[in-house]
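Asks: return atomic coordinates for the entry below.
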Amino acid sequence: MESVLIAERAMPIIDQKNKQLFIITLNARTNEIEKETKRKRVEKVIKTLG
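Replies: Next comes the predicted model:
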């Protein structure tokens, strides 16, 4: 799923204004990720932003 890479690359431009929406969106899509390694990468992005 390319959204993992997009999430990682988007981190530098996520600001306070859109951070919460981005985290909510990532959380909603986490269940759709089949590979454990990709899911962990998204969880790391969420943790870093949170």
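
Asks: from here on, contacts and neighbour counts on C-alpha atoms
Replies: Noted.

Asks: for the most far-flung residue of the chain relative to its centre, give its distance to Lys38.
Replies: Residue farthest from the centre of the chain, counting by CA atoms, centre = their mean, is Lys17 at 16.0 Å. From Lys17 across to Lys38, the span is 26 Å (CA to CA, to the nearest Å).

Asks: alongside the first, I'd like the structure of this one:
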Amino acid sequence: MTATYHDVESGDTKEVSTGTGEPEFKIVFKYPNYDEAKAAVAARAKAVKSG
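Replies: So this is what the prediction gives:
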């Protein structure tokens, strides 16, 4: 599971991911900061695992 966010300090778009293997799911929405992106990845991974 991967999500992107905007890093204010560097001005770059960065990625947060969890888990390994295939298939890799990517959240299309770009989050405003690392914490929100990380929370979204964790929530989505939990939802996918629970079915």
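
Asks: and the TM-score between them?
Replies: Once superposed, the chains reach a TM-score of 0.35 (TM-score structural alignment, normalised by the length of structure 1), with 23 aligned residues with a CA RMSD of 1.7 Å.

Asks: about what we covered before: what is the helix or strand where the residue farthest from the centre of structure 1 lies packed up against?
Replies: Per DSSP states H and E: Lys17 of structure 1 is located in helix 16-30. Under the contact definition 3 or more CA pairs under 8 Å, 6 or more residues apart in numbering; DSSP states H and E, helix 16-30 of structure 1 sits against helix 36-49.

Asks: how far away from the center of its chain is the helix holding Lys17 of structure 1?
Replies: Between the centre of helix 16-30 of structure 1 and the centre of its chain there are 7 Å (CA atoms, centre = their mean, to the nearest Å).

Asks: what angle do it and helix 36-49 make?
Replies: 160 degrees (axes from the mean of the first three to the mean of the last three CA atoms, to 10 degrees).

Asks: list the buried residues of helix 16-30 of structure 1.
Replies: Buried residues in helix 16-30 of structure 1, counted by 16 or more other CA atoms under 10 Å: 19, 22-23, 26, 30.
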